[in-house]
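Asks: Kindly generate the corresponding structure for this input.
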Amino acid sequence: MTEDTHSTAPVLRQEPAIRRIGRSDLVDALSAGLRDFQAYPAFGLFFGGVYALGGVAILACALLWDLLYLVYPLAAGFVLIGPFVAVGLYEVSRLREKGEVPSWPGVFKAMWAQGGKEISWMAFVTVFIFIIWMYQVRLLIALFFGLHGMPAGGFPAVLFTTPEGLAFLAVGHMVGAVLAIVTFSLTVVSFPLLLDREVDFITAMIASVRAVVSNPVTMLGWALCVVLLLFVAALPAFLGLVVALPILGHTTWHLYRKLVA
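Replies: Below you'll find the predicted structure:
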């Protein structure tokens, strides 16, 4: 009696095909994202407002606990979870692309349906990277300022007028840049891909990294635009994120459509 080997063979999923894109595709995606925001601004303002309120809450906690020196690292790290918050915006763009009219129940139902699926693991990945970011900040503070940490008073002067402070800023920004590039590479395609197709989160992350590697100049240019826009938007107490997040979220969906065949 011969054994049926086909019954136990693993099912291999084909990895998504990645396209090459250029600057014109990036401009087209941005234009389409702006049109989505203009067509349904209430969704964008809502999710952008939730994201901005999260930033304000972090700022308030840091001030309340007299941890003013952590405001900038917290604000920079908070940007890392933006792709997860923008899932609702991806759904709005997806529905509009299909010719359907987005509704609040429909968008929230689609988001709720992702609760036990692969997109939850991607959310865990972004939160995990945020935790790593904050731990490395504390580690650098201990390395450059000792176990007692940064002085509570006059820390701006310590940062900008002492060798330890300048070294802390230089190393901190280099480590932050590396973490930001890693996060961008893992999430720029993975979140919209998981919303759009039945793939596992590992496959989605690999596809996202492949998209960045296949289009290094275009994607790193987009990453720089994202960083600059979020930095400017966060300056007025995070309030600019109300508009910045929906623009970036809708644009990311259309960029995903151009990148993944």
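
Asks: only C-alpha atoms for contact and neighbour calcs from this point on.
Replies: OK.

Asks: burial count for Ile141?
Replies: Taking other C-alpha atoms under 10 Å as the neighbour definition, Ile141 ends up with a count of 19.

Asks: For it, which residues are in contact?
Replies: Ile141 makes contacts with 149-150, 168, as judged by C-alpha atoms under 8 Å, 6 or more residues apart in numbering.

Asks: So which of those sit within helices?
Replies: Among these, the members found in helices (DSSP state H) are Phe168.

Asks: Same list (the contacts of Ile141) but as CSV, adding neighbour count and distance to Val127.
Replies: Formatted as CSV, the entries for the contacts of Ile141 read as follows, by neighbours: other C-alpha atoms under 10 Å; distance: C-alpha to C-alpha, whole Å:
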residue, neighbour count, distance to Val127
Gly149, 14, 24
Met150, 20, 25
Phe168, 20, 24
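
Asks: Among the contacts of Ile141, which one sits closest to Pro73?
Replies: Phe168 (11.9 Å; C-alpha to C-alpha).

Asks: ok, that closest one touching Arg138?
Replies: No: in this structure Phe168 lies outside contact range of Arg138 using C-alpha atoms under 8 Å: 10.9 Å.

Asks: circling back: out of the contacts of Ile141, who's nearest Leu159?
Replies: With C-alpha to C-alpha as the yardstick, the closest approach to Leu159 among the contacts of Ile141 comes from Phe168, at 7.6 Å.

Asks: Tell me who's in contact with that closest one.
Replies: The contact partners of Phe168, by C-alpha under 8 Å, 6+ apart, come to 140-141, 144, 159.

Asks: Derive a PyMOL selection command for the buried subset of these.
Replies: If you want just the buried ones from those in PyMOL, going by 16 or more other C-alpha atoms under 10 Å, the selection is:
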select buried, resi 140+141+144+159
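
Asks: Now the second one, please; I'll put the structures next to each other:
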Amino acid sequence: MAAQAVPAFAGPQVAIRRIELDRPWQWLAKGWQDMRVAPHVSYTYGLLAALTGYVLSYGLYLVDMLYLVLPLTAGFLIVGPILAVGLYEVSRRAELGLSTGLDEAFGAFRRNSSQIALMGVALMLLMFAWARIAALIFFLYFGMQPPSFENLIVTTFLEPDALPFLAFGTLTGGVLAFVAFSISVVSIPLLLDRPQANVIDAMATSFRTVQTNLAPMLFWAALIVMFIAAGLATLYLGLIVTLPLIGHASWHAYRDLVSYPEQG
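Replies: Model (predicted):
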């Protein structure tokens, strides 16, 4: 498969491969294989994601802001990549023929702790920005009396007057989610795989990867949204499966898209 050399600031030169549109299906298939290799780690991550969803929802209920549960759970797409570092580690070690326990998975960030942490800060800032924007959008359209949780679905999705709210909110959230996707889809696995890499080079490589393979990466982003949305729609229970599947598949996306001079 042909590769295109891409300079990445001061870091070592990398090559970004051009891929076919249907390639993401192979990443999902490989991700499923990794889940079967380390089911205890994979499903533990999925269970923690589901529990986090319940805690978030209960916290919003306590502060009488349950109307924000939909945009904040949607914001999970922004920070999700940094939460999956342990899943990337499972897949990385599986390629080397190594098994991975929970201690290795939870400690994976130590391979490049400072740069992975900086990447996490960047995604958290985007998440906080989305949370503030989502609250402002709610108040803009519904005033100081946002819809109750009981009427949330009907008020925001089924009433004709809600169409501008849905259009503007979806567009705004989509832009932020795509920015997060563009800078993280390759960068976080890269930082784990290459401890000498820095966050600026990694984000530049990730952005250039999306630019080089725009159609396949948009398809991959759509698949991620579909799988995570399915997990959320089942009252978070589906995340037990969909989160680790996407996490492992994301590692294989990185390996498929990026190569280094010594790899040929």
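
Asks: hmm, back to that, tell me which of the contacts of Phe168 of structure 1 fall in helices.
Replies: When helices are assigned by DSSP H, the members of the contacts of Phe168 of structure 1 inside them are 140-141, 144, 159.

Asks: follow-up on the earlier one: please produce CSV containing the contacts of Ile141 of structure 1, extended by distance to Trp121 of structure 1.
Replies: CSV is the format used below for the contacts of Ile141 of structure 1 (distance: C-alpha to C-alpha, whole Å):
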residue, distance to Trp121 of structure 1
Gly149, 34
Met150, 35
Phe168, 32
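
Asks: Nearest to Val56 of structure 1, out of the contacts of Ile141 of structure 1: which one, please.
Replies: Proximity of the contacts of Ile141 of structure 1 to Val56 of structure 1 was ranked by C-alpha to C-alpha; the top entry is Met150 with 22.9 Å.

Asks: Now check that closest one against structure 2: what is it aligned to?
Replies: Aligning on TM-score structural alignment places Met150 of structure 1 opposite Pro146 in structure 2.

Asks: Would you check that its match makes contact with Tyr67?
Replies: Yes: with contacts defined as C-alpha under 8 Å, Pro146 of structure 2 counts as touching Tyr67 at a distance of 7.0 Å.

Asks: Where in structure 2 does stretch 204-224 of structure 1 fall?
Replies: Mapped onto structure 2 using TM-score structural alignment, stretch 204-224 of structure 1 covers residues 202-222.

Asks: Just give me the residue closest to the centre of structure 1.
Replies: If you average the C-alpha coordinates of structure 1 and look for the closest C-alpha using C-alpha atoms, centre = their mean, you land on Pro83, 3.4 Å from that point.

Asks: Distance-wise, check that one relative to Leu139 of structure 1.
Replies: Distance, Pro83 of structure 1 to Leu139 of structure 1, by C-alpha to C-alpha, to the nearest Å: 26 Å.

Asks: ditto for Ala233 of structure 1
Replies: Shown here: Ala233 of structure 1 relative to Leu139 of structure 1, a distance of 28 Å by C-alpha to C-alpha.

Asks: same question, Ser190 of structure 1
Replies: As defined by C-alpha to C-alpha, Ser190 of structure 1 lies at a distance of 30 Å from Leu139 of structure 1.

Asks: Among the two, which residue is more densely surrounded?
Replies: Ser190 (27 against 15).

Asks: Could you identify the residue of structure 2 that aligns with that one?
Replies: The criterion is TM-score structural alignment: under it, Ser190 of structure 1 has Ser187 as its aligned partner in structure 2.

Asks: Enumerate every residue touching its match.
Replies: 199, 202-203, 205-206.

Asks: looking at structure 1, which of these still make contact?
Replies: For those, the aligned pairs still in contact in structure 1 (both residues aligned by TM-score structural alignment, their matches' C-alpha atoms under 8 Å) are 199, 202-203, 205-206.

Asks: ok, those vs Trp27 of structure 2, which is closest?
Replies: The shortest distance between Trp27 of structure 2 and any of the kept ones among the contacts of Ser187 of structure 2, using C-alpha to C-alpha, involves Ser206 and amounts to 16.9 Å.

Asks: Packing partners of the helix or strand harbouring that closest one?
Replies: Using DSSP states H and E, Ser206 of structure 2 falls within helix 199-212. Contacting helix 199-212 of structure 2 under the criterion 3 or more C-alpha pairs under 8 Å, 6 or more residues apart in numbering; DSSP states H and E are the following elements: helix 113-142, helix 163-184, helix 187-193.

Asks: any idea how far the last one is from the chain center?
Replies: Think helix 187-193 of structure 2. Helix 187-193 of structure 2 has its average C-alpha position 13 Å from the chain's average C-alpha position, going by C-alpha atoms, centre = their mean, to the nearest Å.

Asks: In structure 2, what sits opposite Thr126 of structure 1 in the alignment?
Replies: Using TM-score structural alignment as the criterion, the counterpart of Thr126 of structure 1 in structure 2 is Leu123.

Asks: Just give the number of residues close to that match.
Replies: Other residues within reach of Leu123 of structure 2, judged by other C-alpha under 10 Å, total 23.
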